[in-house]
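Peer 1: no FASTA, just this:
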């Protein structure tokens, strides 16, 4: 579909859909019913943040099906609340948000729903000689209205680009304690637990899974120029997949940091890893071996440069990695980049690297980023992930700006060929305008494309209009 044809179809849809005036009216009542709250600009103490965002989206193929089932119209009213309490030693934060959604989707008779509830609770204590951190999180998502490209995690996994129906729930817990920060010897423990559940899904790649990792460590100040850390780590993975996979990974390793001179740091690591996996076939897989690496980083007149070599063990066997990196400041921005290669047990050698570039213009900026990595997914498969993005920002005047962006995400097999290669580029054009000092408006166009091996390709076009604001109370 061409852009012009897509716009004409949206105009026809707006004319035919009589529920849209009601949607706009309901949104207007919600938005105009809020009044700004006044507060003091006192740093620290108690901070309350309230937010509301009302977004109208019209998409001609929301699920990116090879054959579009029809146009989807969504009005998402997102309400958020954050409480932050700070003292010289402690920080407490509570985050709540949810979406009240009016929808007109093909094949769906439910036009109103409360979706995407999120709860975040965190506490941090930074004492003179100890540190405590606790994070709790919960989120529930209706996959019928979830857009994987908007919800990508920092670390891409095998399931990151899957589009499906049903619902997902995610529970996260992180506890961390460290003592002896200023002593020659210190001790600590990190506990991370993740529980993800799915219901009414179709894709076999979406199954319940639980991951728990415990790290116990001791830190040593060996001399004014050398420090070390001894760590024992255990990671347990349980999945409700076809084979009822259970995997335990145990690692013991010692890290050493040594300051060769005022501008050069040497890092090294040596250890041992054992991976044991069982399933209901029944079968038992055990992979073990030495792990370690060495790195050298040097501070230069402009930025830094370094080189790293490492070897690791996962369920799929040994992986060897080498990379070089460089970071520097430019007259109009900054640049940091790395380039390397990974060689896996399957015999494949893949290029890896990263890029972060910023160029400041007289009335705008250009930013570019790239991250290409090879890792073992939670399902135990070697995957190659690529994420790239370019953004051009042009400031029009004191009230408005224009952003043109391109994003690209790819997940591909890097092992024995058990992962479907999936590519998903996206083009964004957004106009932003400050309606008042408190209210902001953004509108624009998004084009998405998806190509998965064995599934064919699809694309979609979307126009959107968003009005939002946040206001803060400080005490």
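Peer 2: Done, it's in. Because the structure is a prediction, the values reported are computed rather than measured. Numbering: from 1, shown residues only.
Peer 1: Only C-alpha atoms from now on, for both contacts and neighbour counts.
Peer 2: OK.
Peer 1: what about residue 151, neighbour count?
Peer 2: 10 (other Cα atoms under 10 Å).
Peer 1: That one and residue 29, how far apart?
Peer 2: To residue 29, residue 151 is 29 Å away according to Cα to Cα, to the nearest Å.
Peer 1: Which residues outside whichever helix or strand residue 319 is part of are in contact with it?
Peer 2: Residue 319 is part of strand 317-330 when elements are defined by DSSP states H and E. Residues from elsewhere that reach strand 317-330 (Cα atoms under 8 Å, 6 or more residues apart in numbering): 287, 302-313, 334-345, 353.
Peer 1: Filter those residues down to the buried ones.
Peer 2: Buried members of the contacts of strand 317-330, scored by 16 or more other Cα atoms under 10 Å, are 287, 304-313, 334-345, 353.
Peer 1: what's the neighbour count on residue 283?
Peer 2: With other Cα under 10 Å as criterion, residue 283 counts 9.
Peer 1: and the gap between it and residue 246?
Peer 2: Counting by Cα to Cα, the gap from residue 283 to residue 246 is 11 Å.
Peer 1: what's the answer for residue 226, then?
Peer 2: Distance, residue 226 to residue 246, using Cα to Cα: 39 Å.
Peer 1: Put this next to the first one:
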């Protein structure tokens, strides 16, 4: 067994949480002062024939001034089945962030932790990071980032970015679910040649370690950048550098890929939205990838539209389109949204897959005190290598909420999911719940 390398972050880890209410932790607030939110919920749930009760608790502390911002949010649930099983913690979650900026410098740091089911579909997931796995068990995610900017108001500046992330699995049966941790560091220098032209140097390094027999990957790059403001509305960017990727798989010799990398991009600001595009070539775990992309955003009278199309080659050298689309519309008494994203990713063994995420959300106020919310989520993982098992999950959600006295809400809902592996039968799961929830805010 290969010994794993461990990277530590300073700071403590508190119990963390389950976001049980519709109030976002980072709700907009006036400048100055400390705002506190307390959340409580009690739910009775029947899922696949099992009756349980869940008590949810959460707290958020946030503060924002002209130069500083602070956020601490923790949520967790305690679940008890009526079959006499032990009390269990349910979906803990923690968010901690701090930022401070001045005219000449800026500092930002954040840390997050969350635990969820392995096959849970979360809007926070990055579809370019990992693949969908349909398995029992729990997934714990840790991440930390530190960013420092210097010389923001000077013709010469520097930026340092440090990052850490980790994924650990428990109570799973799929041997392909391997724990992994990653570190990355980027140093960038900026030289303003005149008000429209800026040059720079950038060097980055990343390392991903996976439990044996996973594929470990080291990546390093160095290059130069050039930003040029063509007009007041049109800006361009160019990067030319050198990349090196080393893949280590137990039982096989090291696979080293290296070569030139480049990116050309532009952004045009328009009165009703932006137009942007890029063309480049770089090396990652799956080899050399020459992506091209074009994106357009539109601000409409009743909503916002964003659409994009990209072209990229997979490891089998086939040219594949990558689509993205989102549309949000405000209704007379509600909202409607649809979103589609696609991205290439690799699993713990370095196998390449195309991830697709499609979502539809709808919310309608039935009366001044009640509302109905519906959602559809489809997540699909299509491996480039036909020897790997593709996976797909469809989830349907329906939630009714009614406001009671003293900030209490009555909430009830139904959820149904369909999980499908290409070589197995479909698995259906249903959940019905009803409960009470309360949220209270104070400003100091």
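Peer 2: In hand now; what should we look at? The structure displayed is predicted, hence computed values, not measured ones.
Peer 1: Fetch the TM-score of the aligned pair.
Peer 2: Overall, the chain-to-chain superposition scores 0.86 on the TM-score scale (TM-score structural alignment, normalised by the length of the second structure); 416 aligned residues with a Cα RMSD of 2.4 Å.
Peer 1: sorry, back to before: identify the residue range in the second structure corresponding to the strand holding residue 319 of the first structure.
Peer 2: Aligned using TM-score structural alignment, strand 317-330 of the first structure spans residues 287-300 in the second structure.
Peer 1: ok, and for that stretch, which residues are buried?
Peer 2: Quick answer for stretch 287-300 of the second structure (16+ other Cα under 10 Å): 287-298.
Peer 1: Please, which helix or strand holds residue 278 of the first structure?
Peer 2: strand 264-279.
Peer 1: so how far does that strand sit from its counterpart in the second structure?
Peer 2: Between strand 264-279 of the first structure and the aligned residues of the second structure, the post-superposition mean distance stands at 1.5 Å (mean Cα distance after the TM-score superposition for the first structure).
Peer 1: Which other helices and strands does that strand contact?
Peer 2: strand 246-261, strand 283-299, strand 304-314 (3 or more Cα pairs under 8 Å, 6 or more residues apart in numbering; DSSP states H and E).
Peer 1: so what corresponds to residue 353 of the second structure in the first structure?
Peer 2: In the first structure, residue 353 of the second structure lines up with residue 383, judged by TM-score structural alignment.
Peer 1: Near its match, how many residues? Count them for me, please.
Peer 2: 25.
Peer 1: which SS class is it?
Peer 2: Counting by DSSP: H, G, I helix; E, B strand; the rest coil, the backbone at residue 383 of the first structure sits in strand.
Peer 1: How about the contacts made by it?
Peer 2: Going by Cα under 8 Å, 6+ apart, residue 383 of the first structure touches 157-158, 374-377, 411-415, 419.
Peer 1: again, only this time at 7 Å
Peer 2: 374-377, 411-414 (Cα atoms under 7 Å, 6 or more residues apart in numbering).
Peer 1: Also residue 86 of the first structure?
Peer 2: Applying Cα under 7 Å, 6+ apart, we find residue 86 of the first structure in contact with 44-46, 92.
Peer 1: please redo it, this time with the cut-off set to 10 Å
Peer 2: Shown in contact with residue 86 of the first structure (Cα atoms under 10 Å, 6 or more residues apart in numbering): 43-47, 92-93, 123-124.
Peer 1: quick one: which of the residues you listed sit in strands?
Peer 2: Judged by DSSP state E, strands contain the following of these: 45-47, 92-93, 123-124.
Peer 1: Give me the buried subset of those.
Peer 2: 46-47, 92-93, 123-124.
Peer 1: right, and the pair among those with maximum separation?
Peer 2: Using Cα to Cα, the two most remote members of these are 47 and 124, lying 16.0 Å apart.
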